[in-house]
Each structure stands twice: as structure tokens, then as C-alpha cells.
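# One predicted model, sequence on top.
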Amino acid sequence: MIFEITSTLVKELREKTGAGMMSCKKALQETDGNFEEAIKTLRQKGLASADKKSSRKAIEGIINSYIHTGRKIGVLLELNCETDFVARREEFKELANNLAMQIAASPQVIYISFEEIPKEIFELEKEIELNKEDLKSKPSDIKEKITLGRVEKTLKALSLLNQQFIRNPNITVDELIKEQIALFGENIKIKRFIRYTLGDE
């Protein structure tokens, strides 16, 4: 018996996942109409293509504000996606709020990604590490390797995408974004953010 894929079911899956109508229909056909399995199928396919989508233009989206309990820390965040359809979804708004909470909870974070960190900061950290006492007696190649490892660790602490996600420490913020790209079927990018702390200059 072939399960009949109704337009209502396809529409419901699209609303749940944000994936295209044809992708939803195909996923339901592949899973004999099993709604939960169809979501998993779309998610797996999306994860596999998330990196491809990351080069696509994302100029829609929202600006989200978050004020932390006690009203002494506030965050403004611009989160971009490809279409207004995704920008209006509650799940997208929830993602923006979770990211703003992450920024509020991570006072050391200054940059969105590791790649954004200026070269001069990298060079400064490298010089600091190279001159540490515990490295002075090491061979130059070992010294270089240890230094680069330490610098990378230090600088990743400044990058939002490299942080463990506060609501699920098993994944990084970067992995969270990729999961959402898979869910929505669109590129998602953190465009910019600013953190306000009461009393800061």
C-alpha cells in the first residue's frame, strides 16, 4: 500500500522545518508518510549541504535585543537569513534570542569567528607565548607547535562561534548554526552584535 502524501501534510512539514515544498514532499515519500522520520531525513540532508549554503547571500533576518536578569547586561544582535519567510518563524526568533543570551553569558567574546581576529592580535599572543619560561629550553620546532596550539586556544575563547552552546554544551555555537541551516534550508549568519554592561565606558 502506497501512503498518500496530502498537500496538508506537506504544508505542515514545510511549516515545521522551513524546507521547500518539493523537498518536504520527497522526504515524506521516502519515509512512507512518517512525519518524524521525514524531519530527520530533511535534517540529515541539510547538515550535509550546510557548508554549501554558507556561501549564499543572507540579507533578510532580524535584530534581536536581550536584557539579562538584573538589567545590568544587554545585547543587540543582527541575525541574517535568506528569506522573510524564515525570518518570521518563531524558531528563528528563538535562535536569535539564544545567541543573544550566549553573548550576554560570554564577556570574553569579542569576535563572531576565529577568522575575524586581526593578525596583529595573533602576532602579539604568539610573541607572549614564545617568551614564556617553560618554552625556552624546547627545540624550535616543538616550541613553535606548542605556541601555535596555545595561541589558537586563547583566541578561540574570544570567538562566539567557537564557544560551547550554553543550552547544550555538547555542541559549539558554530554547530548550532549549522543545525539551524539544516532545519531551515537557508544560510544563516550572525552579522554583528554589541554587548552593553552597566558602568562600562
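That came through, no problem.

# C-alpha from now on. contacts and neighbour counts both.
Will do.

# and residue 35, what is it in contact with?
13, 28 (C-alpha atoms under 8 Å, 6 or more residues apart in numbering).

# mind running it again at 10 Å?
9-10, 12-13, 24, 27-28, 41 (C-alpha atoms under 10 Å, 6 or more residues apart in numbering).

# ditto for residue 125
Going by C-alpha under 10 Å, 6+ apart, residue 125 touches 119, 147-148, 150-152, 154-155.

# for residue 63, same thing?
76-80, 93, 96-97, 191-193.

# one more time with 7 Å, if that's ok
76-79 (C-alpha atoms under 7 Å, 6 or more residues apart in numbering).

# this is the other structure I want to compare:
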Amino acid sequence: MAEITAALVKDLREKSGAGMMDCKKALTENGGDVEASMDWLRTKGLAKAAKKADRAAAEGLVAGKIAADGKTGVLVEFNAETDFVAKNDGFQNAAREFADVALATDGDVEAIRAAKTSKGEVVQDAITNLIATIGENMQLRRSAKLSVSQGAVSLYLHNALGEGVARMGVLVAMEGGGDVAKLQDVGRKIAMHVAATAPLALSTDELDPEVVAKEREIQTQTAMESGKPREIAEKMVEGRIRKWQEEVVLLKQPFVMNPDQTIEQLVAETAKETGAPAALKAFVRFALGEGVEKAPEGDFAAEVASMTGKA
């Protein structure tokens, strides 16, 4: 009988898509013969994952969780092929479980996949077994974690499909030594704003230089096409770039619940109300299936406005 080595288990796992323990059992049952083990896994319905792996998974859920102390929050995106599966209790429970695991790790998606659930099952193995049970390709696509030393991290889930799961999730980290409940409330309102406006960066300093350069060139070419010499066009562009930044930088954006006030001004007002310094440190926005073929998103700005009577 061939020795069941880690390399042999890894080989079978890659070929079959089945869980590590299932692969080890299959090899043990079949004397280390990989082909026979593949057949064994197929008869048990555990090799379905491999056949699904090349199918697009743009549906599913975004799961979010805030730690008990309110200072850390996580988002995970768990994808499947159809929105029907997103309504499955087993799928939703798995997404919530993976968010719990994310809180216990550094938030990196690879670390989550390698970690164990509360039931002692490796997350990637749990996904593989769920694929075999439900019959669709699935993947834990991405994750994020925000923390503050003092203050609060707030979570907003848009288009919720169940407790802690939705089609979009936003985390906002508010740092400050004042009233934590106030910081949580303002953070959640800003998270709703982020869901509506999809800012590119927190501040102008954090904008991707390549994105800025591309926008500058577009605005320059637009000005030149109107007949202006390049040197004149470039001067005109500075004003246009500032206006563009107001549209895409979170701190510069008009607050959707009060357009007369920018997010930066809202944070400053919050600091005055709490009697302590307050700062918006970071945000994360996960819209289900971003970067993967998907249906268009709804008009979140209109929805947020309707929630607050500002429509």
C-alpha cells in the first residue's frame, strides 16, 4: 500500500476539488491510487466541485459582522452562481460563519480559507462540501477588516437577505474618544452614504495617481477639442479636477442626508457634539459581484434619500 503523503492528498484535492479529509479518506480506502480515489469521491458526490470550478460565480452574499467591543468589523463576499442559492439557509449560515472566522483572523481571505469554523472544519473544506451538497460553484472571493483603538466601526448592509447578510456591505471606522454611541450612529449614516455614492478614496491624498492622471488627460483633451491651446486647456483643467475630486473623494462629497454639508464637515460637527476629537479613518464597500459579470445596481442615492425624507 502506498504511503498517504501530504503531497498525494494535495494532488487529489486539486484534481477533485474535494475537501482535504475526504481526499485522505479516499486515498486510504483505495491504497493510495489517485484514479481509484477520484472514482470513489465521485460515487460519494464529493468530486462535483472540480466540475463547477470554471463556472462564473457572481451571485451570493456579502456578510458583515462587528466585534462585541464595537471596535472591529469585517466583510466577506461569498459567491455562488445563482441568486436562488443566496436564499439557501445553509449558504447564508456559511457566510455568517465565515464572517465570524474573519473576526478571529487578520481579515486576509487566504487566512480565512485556511482557518477553522466553530465546528472545527477548515473553511475551504466547508466550501467544497457545500459545493457538493448544493451543486453550484462557490468561492470566498474577498474579505476586509477595519479596527480602531478607540471609537467605533459601523456596519451597513444594503438589500439585506437575512441577519448579517446582504447584496452590499459597507464598513466605516470612526476614531475618537467621545460618545461611542454617537460615533456608531454617525458612522452608520456615513456607511449608508458610501453605499449610495461609491467614493474612490477617503481623501484626495489616497486617490490612485494613475486614476488622477487619466482623468486629467481626459479633461485636457476635452478642453483642447473645444479649440483651446494645450497650455490654456491645462489651466482650465485644474478647476475641473477639483470638481471631480469633490465627486469621488468621500470627505469632499456632499452628505446625501444633508447636501448642504460635506462628509468632512459632518465629522467636524460630530467632534464638537461629542466634545472630543473625531476622525473618519477608513471605509470599505463591497457590492456583490463587483468585477464579475452581474446585473446593474440600483439607485442607492435615491433609496437613502427616501429613507431620510430628503427625496
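Perfect, I can see it now. Everything numeric in this text was worked out from a predicted model, so none of it was measured.

# Could I get the TM-score for this pair?
Remark: TM-score between the superposed chains equals 0.61 [TM-score structural alignment, normalised by the length of the first structure]; 139 aligned residues with a C-alpha RMSD of 2.2 Å.

# hmm, back to that, which one of the contacts of residue 63 of the first structure is nearest to residue 53 of the first structure?
Among the contacts of residue 63 of the first structure, residue 79 lies closest to residue 53 of the first structure (C-alpha to C-alpha), at 15.6 Å.

# so how many other residues sit close to the closest one?
26 (other C-alpha atoms under 10 Å).

# what's the answer for residue 114 of the first structure, then?
Per other C-alpha under 10 Å, the neighbour tally for residue 114 of the first structure reads 16.

# Return the residues in contact with the closest residue to it other than its chain neighbours.
In this structure, residue 114 of the first structure finds its nearest non-sequential neighbour in residue 159, 5.4 Å apart by C-alpha to C-alpha, 6 or more residues apart in numbering. Going by C-alpha under 7 Å, 6+ apart, residue 159 of the first structure touches 109-114.

# ok, and these in the second structure?
Among the contacts of residue 159 of the first structure, the contacts conserved in the second structure (both residues aligned by TM-score structural alignment, their matches' C-alpha atoms under 7 Å) are 109-114.

# Closest one of these to residue 47 of the first structure?
Nearest to residue 47 of the first structure among those, with distances taken as C-alpha to C-alpha, is residue 113, at 19.6 Å.

# Aligned to that closest one, what sits in the second structure?
Residue 113 of the first structure maps onto residue 203 of the second structure when the alignment is built from TM-score structural alignment.

# Number of residues surrounding its match?
Here the number of neighbours of residue 203 of the second structure (other C-alpha under 10 Å) works out to 18.

# Surely it is in contact with residue 248?
No - using C-alpha atoms under 7 Å, residue 203 of the second structure is not in contact with residue 248; the gap is 9.1 Å.

# Quick check: the strand or helix carrying residue 152 of the first structure compared with the second structure, mean distance?
Using DSSP states H and E, residue 152 of the first structure sits in helix 140-156. Mean deviation of helix 140-156 of the first structure from its aligned counterpart in the second structure after superposition (mean C-alpha distance after the TM-score superposition for the first structure): 2.2 Å.

# so the next helix or strand after that helix matches what in the second structure?
As assigned by DSSP H and E, the chain's next helix or strand after helix 140-156 of the first structure is strand 164-165. Mapped onto the second structure using TM-score structural alignment, strand 164-165 of the first structure covers residues 254-255.

# all strands for the stretch 1-150 of the second structure, in order.
Assigned by DSSP state E, counting those that start in this stretch, the stretch 1-150 of the second structure shows strands spanning 59-66, 72-80, 139-147.

# Quick one: those strands as CSV, columns for distance to residue 304 of the second structure and mean neighbour count too.
Converted to CSV, these look like this (distance: least, C-alpha to C-alpha, whole Å; neighbours: other C-alpha atoms under 10 Å):
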stretch, distance to residue 304 of the second structure, mean neighbour count
strand 59-66, 19, 29
strand 72-80, 21, 29
strand 139-147, 23, 21
